[in-house]
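Colleague: With the sequence up front, the predicted model follows.
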Amino acid sequence: MTFSTLPTVFGDALAERGYAEPTAVQAAVLAPEALGRDLIVSAQTGSGKTVAFGLSLADDLLGSLAAPARTPLALIVAPTRELALQVSRELGWLYARAGARIATCVGGMDASKERRALRGGAHIVVGTPGRLRDHLERGALDLSSLRAVVLDEADEMLDMGFREDLEEILDATPEGRRTLLFSATMPKPIVALARRYQRDALRIATAGDDRGHGDIAFQAVTVSPAEIEAAAINLLRFHEAETAILFCATRDNVRRLHATLQERGFAVVALSGEHSQSERNQALQALRDRRARVCVATDVAARGIDLPSLSLVIHVEIPRDAETLQHRSGRTGRAGRKGTAVLIVPYPRRKRVESMLRGARINADWIEAPTPETIRARDRERLLSDLLQPAEYDDEDRALAQRLLAERSPEDIAAALVRAHRAAMPQPEDMIENTPEARRAAQQERHRPGFEDVMWFRLDIGRRQNADPRWLLPLLCRRGHITRNEVGAIRIGANETHFQVPRAIAGKFNAALARTANDDGDEESVRIEPSDGPREAARGNRNAKARKPRQGGPKARGGGQASRAAGARGRDGAKGSGRGRRQRPS
């Protein structure tokens, strides 16, 4: 099948964008049996479904686009700002020649400008559920003339708690309108929604049964829990993808990994619920124009990201379920392009990941984490390939080359070029060999000179209280009357932190702690006491899950402010509307 049967306005637009033939989902919605009907479409992200439903709406819209747009004829609802903006851009070029006016209504944008755009008339409205409901209740959005409504990624909208918003929006639409429901998965709530709001819907399933996404190569890497970040760094260096995205479970972990990668020299941006829409737009633009090559994001923040150059997805933290795995991985391997998705799996969680992969019908290759040696070998291959590519040189380039040859031998110049190339690349991380013997050896602490004989101490705060070595070290020095060089390894757990002090000064350190324990101030309220080490703490933590963690850590380290700011936003990133809507963590 080709696009030759489409009206010229669409055929020309698709040809300009390089579309030669329809994808499976596009061909399915254009089939004669699908024309004019309600549709339930099960299609993976990246399968071309935005163009699919854009073409499916053509018969409902084309005859009316020449007239001024008084009220919307089509409505597209998407779960996140990024996805809504992406859909608006796609429909913009698809319907440009047809003369369609498109309005976008998403949280985080100026609502008054959106209301003016709606009053000015729009044939197609694209938006997020919360903002569309706001405009509907304020009388700015009139759906009385609607001919078609599309729910894009409907499963995610229900999972994010948008059921009430969707029902209010759909209840305001005319009886005779078409309803197109697109969803990567079809859980029971989606089936119930379709039964209530659709009539004789045609079911279309284009997702493959053998694996989650045919254009994505899935891999899994087992590592020590302490080496997750090192594995992420080595995977980035090994693949050197044009664009890569790393998924974390929380905004705090996004912030931490973003800082780590920046420190290592990666061109990296971050996306999480704590970023404003302007900051998100700037981050995505940096990825599009190649000023940044790596993005660290939470699941919700990365919804709707469509970057043609994105070829690598790294699950730094394991997805909560198979559907999240599919949605995350679907950021790559889009529209026929190939991609790679890698799960970083701590040794104790391998069985859980294997079960998740089976549930998602994904055949993943279990591989070793890239070593510095394999990364350097790939670097040499890439450098040779780049330098031996055909190139054109102007007179200025050749004049400079002659000056260099007059001063140095060709071998020295080539070596200098190689050195400059290597210096610009982040250094790979040394990792534990993936054998039982190596893992047992790695459990024995590596001591720097002066720390052959140490004592462990414990603080009653950890990651959940924003513990960070940058402020823990000054605290230990102030409380224990020691220097930074007298503090050894620091192990930060969920609710407590362990650190080493040389045994020779442990008595003096403990005595100083006793003298400073009653000093005034938030930080002095932190309890510091001798410990048997982090392994004992790990066992203790499992038996003390009911213990309520300290809130915010010493002086909260900025965490409270971020939480309050996030709580002030609505689900679409806009300021809260006062209706007390449930907030989804991201």
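Modeller: Ah, there it is.
Colleague: from here on, contacts and neighbour counts on C-alpha atoms
Modeller: Fine.
Colleague: where exactly do the helices run in the stretch 301-450 of the chain?
Modeller: Taking DSSP state H, counting those that start in this stretch as the test, the helices found in the stretch 301-450 of the chain are 322-329, 350-359, 372-387, 395-407, 410-423, 436-442.
Colleague: next, the one to line up against it:
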Amino acid sequence: MTEFEGIAPALGRALANRGYETLTQVQKAVLEPEMSGRDALVSAQTGSGKTVAFGLAIAPTLLGDEERFGSAGLPKALAIAPTRELALQVMRELEWLYADTGARVVSCVGGMDMRTERRELQRGAHIVVGTPGRLCDHIRRGALDISELKAVVLDEADEMLDLGFREDLEFILGESPEDRRTLLFSATVPRAIADLARNYQRDALRITAQGEQRQHVDIEYRALTVAPADRENAIINVLRYYEAANAIVFCATRAAVNHLTARFNNRGFSVVALSGELSQNERTHALQAMRDGRARVCIATDVAARGIDLPNLELVIHADLPTNAETLLHRSGRTGRAGRKGVSAIIVPKNAQRKAERLLKFAKVQAEWATPPSAEMVIERDNERLLADASLSQPVAEEEQDFVTQLLKRHGAEQVAAAFVRLYRGNRSAPEDIMEVAPGAPSTGPERKVRDGFAESRWFSLSVGRKQNAEPRWLLPLLCREGKISKREIGAIRMEQQETFVEIEAGSADSFLKAIGPKKMLEDTIRVKAVDGPPAGGRPGGPRRSFDSDGPHGKPAKKPHRKGGAGKSDWKDRPRENAGRTKKARKSFD
């Protein structure tokens, strides 16, 4: 298709050259006759083609009856975005969309050289794209004159208000001409956005892109239930299983980004980080590394990744659960764009399953509940990829023939094939063993905090107790990890001053002993020994609870308050720095 109804010919050609055959719903909505010359408040989800939509919407206002712009002078349009990456992405989109119109698009974003931006503005611009803070700086310093603006676009307006840019936006809108067009694009329309629209728009048309949820029709959602201690191992196996051209792993904090980046680098993944503590130059290089193939995995926080577009992004992993449904959709919307398929894998620790179910329900997303790929599944997938490798189907080249014959003569076909397999696998990180956890499924009733006791169980003593500041919240994942058992195979935990007694399901006791090795040690610091039965006060086969400490499922057990120094000293009150020999064990789980 080379023509689009209601679109300036120059922009229509740009769309055709870009491979557009049809417009998205929001793009069609802004071209309706009733939209002509009016302000608009548009709610549409990320990935719905909003940048192209507002580019099309403001074109008649900027060009009039002309096909091309005249010489660049004071800007005619201003597009404001919340983050540097999104602003630069908007600039790139507008550059190709307006390429045949002779438009000069200039960016003004934080973290870039202000002097360079000032020189670019002095040369003239038709459209300026920027972040609120930097635009305010240029306006106040007289470098940016917005007295001739015909249109202002606020992209991701809800995000800009969340980031605290309200005063900057009000200043920019207050300085611009009163007869300008103002277009607000927002994924949601909370009260703050409605107030902003009421104060700075005139006769605004309200556009709600109903059915924009279909943008996620090309995204396969998978909720992967894991033991809490296996979260990172699950991410590694998901990355290895899919071997995506580009993948993003979303974390909740900068510290988590730094931790995962370091670990994945050590595991041989080509990985870059994207967080707010990086300079603009570092963030630009990270994204470029993803685009040109030097890196395949990006570890990012939500704000740092706001609005970025990676053309070959096939996989999104939620290392930490999103805080709300909007964040879930925004993260996932980085993939499955422009007709391409994508996978959104949500890592769900077993103790956070209910929260994940609520998120999916509020986001109106149907996810397949499963467990992460096992090491065997990853290896099987590797074998499938190896068998389908194009190099195995290509004919032997003439210049290769002599050496191929020499290889086969010296080592034989079987040995050469084995070497090929080793080389193939050697370039990839080994998959991780993951504890078996039953995959989650939507709950139909309240979550049970206590389950029935084991029919048969065995007890073990650990050489650590309250005096060493032992805490069930790190002992439990330590037992699961070192003993290769799941949380449900551990029963009661009773903590004494110098030792801790742990109940383990009888059928799992032998495998637990085998996993911790002949030395019977956990993390080389805690001795484990079998005992004949439960400690005094315990009940064999009793319900899964703790006697006088945290249990695996519950809150800290309440202890009767006794007057006097000795009675008040329990593990919750002791300073953590006195943990002594348990410090190494705690480090992995705190």
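Modeller: Structure's in. What do you need? Here the structure is a predicted model, which means the values were calculated and not measured.
Colleague: Kindly reformat the helices of the stretch 301-450 of the first structure as a markdown table containing distance to Thr104 of the first structure.
Modeller: Shown next, in a markdown table, are the helices of the stretch 301-450 of the first structure (distance: least, Cα to Cα, whole Å):
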| stretch | distance to Thr104 of the first structure |
| --- | --- |
| helix 322-329 | 23 |
| helix 350-359 | 37 |
| helix 372-387 | 43 |
| helix 395-407 | 49 |
| helix 410-423 | 44 |
| helix 436-442 | 53 |
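Colleague: mind listing what Val152 of the second structure touches?
Modeller: Neighbour list for Val152 of the second structure: Ala77, Leu78, Ala79, Ile80, Arg180, Arg181, Thr182, Leu183 [criterion: Cα atoms under 8 Å, 6 or more residues apart in numbering].
Colleague: one more time with 7 Å, if that's ok
Modeller: For Val152 of the second structure, the contacting residues are Ala77, Leu78, Ala79, Arg181, Thr182, Leu183, by Cα atoms under 7 Å, 6 or more residues apart in numbering.
Colleague: okay if I get the helices of the stretch 301-450 of the first structure as a markdown table plus distance to Arg115 of the first structure and mean neighbour count?
Modeller: Below are those laid out as a markdown table (distance: least, Cα to Cα, whole Å; neighbours: other Cα atoms under 10 Å):
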| stretch | distance to Arg115 of the first structure | mean neighbour count |
| --- | --- | --- |
| helix 322-329 | 32 | 21 |
| helix 350-359 | 44 | 15 |
| helix 372-387 | 51 | 14 |
| helix 395-407 | 56 | 11 |
| helix 410-423 | 52 | 12 |
| helix 436-442 | 61 | 11 |
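Colleague: These: which one's closest to Ala537 of the first structure?
Modeller: Nearest to Ala537 of the first structure among those is helix 436-442; the distance by Cα to Cα comes to 18.3 Å.
Colleague: And the helices in the stretch 101-250 of the first structure, which stretches?
Modeller: Assigned by DSSP H, counting those that start in this stretch, the stretch 101-250 of the first structure shows helices spanning 111-120, 129-137, 154-159, 163-171, 188-197, 228-239.
Colleague: residue nearest the centroid of the first structure?
Modeller: Geometric centre of the first structure, nearest residue: Ala297, 3.3 Å, by Cα atoms, centre = their mean.
Colleague: tell me, how many neighbours does the nearest residue to it once chain neighbours are set aside end up with?
Modeller: When the adjacent residues along the chain are set aside, Ala297 of the first structure lies closest to Leu271, with 4.6 Å between them (Cα to Cα, 6 or more residues apart in numbering). The tally of other residues near Leu271 of the first structure (other Cα atoms under 10 Å) stands at 27.
Colleague: try the one 4 residues further on
Modeller: When counting by other Cα under 10 Å, one arrives at 17 neighbours for His275 of the first structure.
Colleague: Also Glu263 of the first structure?
Modeller: 11.
Colleague: For Ile236 of the second structure, give me its contacts.
Modeller: Pro431.
Colleague: Give the aligned equivalent of it in the first structure.
Modeller: Superposed on the first structure with TM-score structural alignment, Ile236 of the second structure falls opposite Ile233.
Colleague: likewise Gly333 of the second structure?
Modeller: In the first structure, the residue matched to Gly333 of the second structure (TM-score structural alignment) is Gly330.
Colleague: Report how many residues lie close to its match.
Modeller: By other Cα under 10 Å, neighbour count at Gly330 of the first structure equals 27.
Colleague: what residues are up against it?
Modeller: By Cα under 7 Å, 6+ apart, the contact set of Gly330 of the first structure is Thr45, Gly46.
Colleague: gap between the residue nearest to the centre of the first structure and Gln282 of the first structure?
Modeller: Taking Cα to Cα, to the nearest Å as the measure, Ala297 of the first structure and Gln282 of the first structure are separated by 14 Å.
Colleague: Equivalent analysis for Asn234 of the first structure, please.
Modeller: 27 Å.
Colleague: Neighbour count: those two, which is higher?
Modeller: Taking other Cα under 10 Å, Asn234 of the first structure and Gln282 do not tie; Asn234 has more neighbours (23 against 13).
Colleague: any idea how far the more buried one is from Ala226 of the first structure?
Modeller: Where Ala226 of the first structure is concerned, Asn234 of the first structure sits at a distance of 14 Å (Cα to Cα).
Colleague: Correct me if wrong: the residue nearest to Ala297 of the first structure contacts Gln282.
Modeller: No - using Cα atoms under 7 Å as the test, Leu271 of the first structure is too far from Gln282 to be in contact (10.3 Å).
Colleague: re the thing from before, contacting residues around the residue nearest to Ala297 of the first structure?
Modeller: Neighbour list for Leu271 of the first structure: Arg280, Val296, Ala297, Thr298, Ala301, Ala302 [criterion: Cα under 7 Å, 6+ apart].
Colleague: before we move on, what about Asp100 of the second structure?
Modeller: For Asp100 of the second structure, the contact set (Cα under 7 Å, 6+ apart) comprises Ala10.
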